[in-house]
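Student: Turn this into a model:
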Amino acid sequence: MTRRRAEGPEGGRRTRLSARDWAEAALAAIGEGGLAAVAVEPLAVRLGTTKGSFYWHFANRDALIAAALDRWEESRTEDVIVALEAEPDARQRLRRLFAQATEAAARDPLEVSLLATSSHPQVAAVLRRVTDRRLAYLAELFAELGFPPGEARRRALLGYTAFLGQTHLGRAVPTALPAGAELSAYLDGVMDTLLRPEPGPMG
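Tutor: I've put the predicted structure just below:
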C-alpha cells in the first residue's frame, strides 16, 4: 500500500493514507469476516489512523465497499490477465492461470467470502462482471487452442466451476485436497481433462 508522509499540526510526521489503502484494508476485513467486518472505526485502528482519514476519501461506508470491490476486480482479475499475456503459449497461460488461482484461493479467503455475500447488491454486480470477464478470457484461451466458439465456452465454464468448487472445498475441508507435488499432478489432470479432444462422430 502506498502512503504519503506529511507534516502534522505540531510539525511532527504523520501518515497520509490513500483511498487504495482503505480499500485494501476493507478487502482484508471482508476476507476475515464478510461485509459485516467493514466498519470505519475498526479499519481506522487497523490502519493506525482516525475516522477523519476515512471521510477525507469516502462519503460513507457504501462508497468504501464499492472502492474495495473495484480493487478486487482490478487486482484479482484484470491484473492477472495482463500478467498472463506475457506468456506466448496459450496452453502455458491456461496452466499458469489455474495454478495461480488455486494457490491464491488457498491462501486468501476473500473469494469465498464474496461468494457467500452474493445477495448483496454491490457484491452481486461486481461478481457478475468478474465472472463474465473470467469466462470470456478462458473461452479465448480455449479458442486459441483450437476449439470452436461453443465448445470453447463450454470448457471455460467447466474449468471455472472446477476452480470454484475447489475453492469452496479448500476453505471447508482443506485436507480433502492434494498439496505439494500431488497438487501439481492434480492440476495436470485437470488440464488433460479440459484439453481432451472432442469425440468424433462415432463418440
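
Student: can we go C-alpha only for contacts and neighbour counts from here?
Tutor: Fine.

Student: who touches stretch 76-88?
Tutor: 93, 96-97, 130, 133-134 (C-alpha atoms under 8 Å, 6 or more residues apart in numbering).

Student: Go through those and name the one nearest Ile65.
Tutor: Using C-alpha to C-alpha, Val130 comes nearest to Ile65 of the contacts of stretch 76-88, at 15.9 Å.

Student: Tell me who's in contact with the closest one.
Tutor: By C-alpha under 8 Å, 6+ apart, the neighbours of Val130 are 73, 77.

Student: burial count for Val38?
Tutor: When neighbours are counted by other C-alpha atoms under 10 Å, Val38 registers 22.

Student: separation between it and Glu85?
Tutor: Going from Val38 to Glu85 by C-alpha to C-alpha, to the nearest Å gives 34 Å.

Student: now the helices for the chain?
Tutor: Counting by DSSP state H, one finds helices in the chain at the ranges 19-33, 40-47, 51-57, 61-73, 79-84, 90-107, 110-116, 121-144, 149-172, 181-194.

Student: one more to line up against the first:
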Amino acid sequence: MAKGRVTSEDWTMAALAALARGGVAAVAVDVLAKELAVTRGSFYWHFKNREALLVAALEAWERLATGQIIEDVDAEPDPLVRARKLFALALGDEEIAGLEPAIVAQVDHPTVAAVLDRVTRTRLDYLTRVFADLGLPDADARRRALAAYAAYLGWIELRRAVPRAAPETLTDGEGAREALDHLVELLVAGLPHHPTG
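Tutor: The predicted model follows:
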C-alpha cells in the first residue's frame, strides 16, 4: 500500500483485525500505522482520536456482519430458504477470523458494550421475524430465535477456540457441510412451513 494513500476504511479494517487478534488494547494507532505503512499523521487525517477509530471499526462490523447479511437474506421470498440462507451466511466464511468472539469478549468496554447490545437486539429481532415467517407464534418465534443465536455464538466460539477438536465448525473442515445442514435442520424442525420426513 502506498504511503499516504490509506483510507478511513483501511484504518477501520486494520482496527477490526487488531480487535480479533488482541481485543480493544490491540487497537493501537502506532502499531496500525506501521502495519499500514503510513505515518501517525495519516490516522489524524481520518480520525479525531483512537476512540473514534474504535467506534468506526465497530460500526463497520455492525454494518457488514449484521446489516448487509439481513439485506442479502431479506431478498429471498421463501421463508424456509431465507432461514437456511441466513444460517449459511452467518456461519460461513469469516472476513476476519475470530472477530466476533473477540468482540464479545470485550463486552466490559463501554463502546463495545453499546454496539454489541445494539447488534444483538437487531439480530434477535430479525431471527424472531424469520421464525415467525415460518409460522411460529411470536413468543415461540422469540424462544427459537434465542436458541438459534445461542447455537450461532457457540459454533463460532468452537471455531475460534478449538478448531482441531471441532473441525466441522470450519467452513472447509471435514464434515462441515453435513454438520451445518444438521444444525439448520434442528433449528427449523417442527415448524409449520418446514416439510416433514
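
Student: Give me the TM-score for these two chains.
Tutor: Once superposed, chain against chain, the TM-score is 0.87 (TM-score structural alignment, normalised by the length of structure 2); 187 aligned residues with a C-alpha RMSD of 2.0 Å.

Student: could the helices of structure 1 go into JSON lines alongside distance to Arg4 of structure 1?
Tutor: Listed next are the helices of structure 1 as JSON lines, based on distance: least, C-alpha to C-alpha, whole Å:
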{"stretch": "helix 19-33", "distance to Arg4 of structure 1": "11"}
{"stretch": "helix 40-47", "distance to Arg4 of structure 1": "13"}
{"stretch": "helix 51-57", "distance to Arg4 of structure 1": "13"}
{"stretch": "helix 61-73", "distance to Arg4 of structure 1": "19"}
{"stretch": "helix 79-84", "distance to Arg4 of structure 1": "24"}
{"stretch": "helix 90-107", "distance to Arg4 of structure 1": "29"}
{"stretch": "helix 110-116", "distance to Arg4 of structure 1": "27"}
{"stretch": "helix 121-144", "distance to Arg4 of structure 1": "29"}
{"stretch": "helix 149-172", "distance to Arg4 of structure 1": "36"}
{"stretch": "helix 181-194", "distance to Arg4 of structure 1": "41"}
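
Student: okay, which residue is most central for structure 2?
Tutor: Ala65 (4.3 Å; C-alpha atoms, centre = their mean).

Student: Please say which position in structure 1 it maps to.
Tutor: When structure 1 is aligned by TM-score structural alignment, Ala65 of structure 2 is paired with Arg76.

Student: And for Val184 of structure 2?
Tutor: Under the alignment (TM-score structural alignment), Val184 of structure 2 maps onto Met191.

Student: How about Phe87 of structure 2?
Tutor: Using TM-score structural alignment, Phe87 of structure 2 pairs with Phe98 in structure 1.

Student: The alignment partner in structure 1 of Pro137 of structure 2 and Pro197 of structure 1, how far apart?
Tutor: Aligned by TM-score structural alignment, Pro137 of structure 2 pairs with Pro148 of structure 1. Remark: distance between Pro148 of structure 1 and Pro197 of structure 1 (C-alpha to C-alpha) = 12 Å.

Student: now swap in Arg3 of structure 1 and tell me
Tutor: Distance, Arg3 of structure 1 to Pro197 of structure 1, using C-alpha to C-alpha: 51 Å.

Student: So which of those two has more stuff around it?
Tutor: Arg3 (13 against 10).

Student: dump the residue contacts of the more buried one.
Tutor: 15-18, 21.

Student: For Pro178 of structure 1, state which of those residues is nearest.
Tutor: Nearest to Pro178 of structure 1 among the contacts of Arg3 of structure 1, with distances taken as C-alpha to C-alpha, is Asp21, at 34.7 Å.

Student: Please tell me which one of the contacts of Arg3 of structure 1 counts the most neighbours.
Tutor: That'd be Leu17 among the contacts of Arg3 of structure 1, by other C-alpha under 10 Å, with 20 neighbours.

Student: Which position in structure 2 pairs with that residue?
Tutor: In structure 2, Leu17 of structure 1 lands on Val6 (TM-score structural alignment).

Student: Give me the distance between that match and Leu99 of structure 2.
Tutor: Counting by C-alpha to C-alpha, the gap from Val6 of structure 2 to Leu99 of structure 2 is 22 Å.

Student: same thing with Leu89 of structure 2?
Tutor: 15 Å.

Student: neighbour count winner among these two?
Tutor: Ranked by neighbour count (other C-alpha under 10 Å), Leu89 of structure 2 and Leu99 place Leu99 first, with 22 against 15.

Student: What's the match for that one in structure 1?
Tutor: In structure 1, Leu99 of structure 2 lands on Leu110 (TM-score structural alignment).

Student: check contacts around the residue lying closest to that match once chain neighbours are set aside.
Tutor: Leaving aside its sequence neighbours, Leu110 of structure 1 sits nearest to Gly31 (C-alpha to C-alpha, 6 or more residues apart in numbering; 3.9 Å). Taking C-alpha under 8 Å, 6+ apart, we find Gly31 of structure 1 in contact with 108-114.
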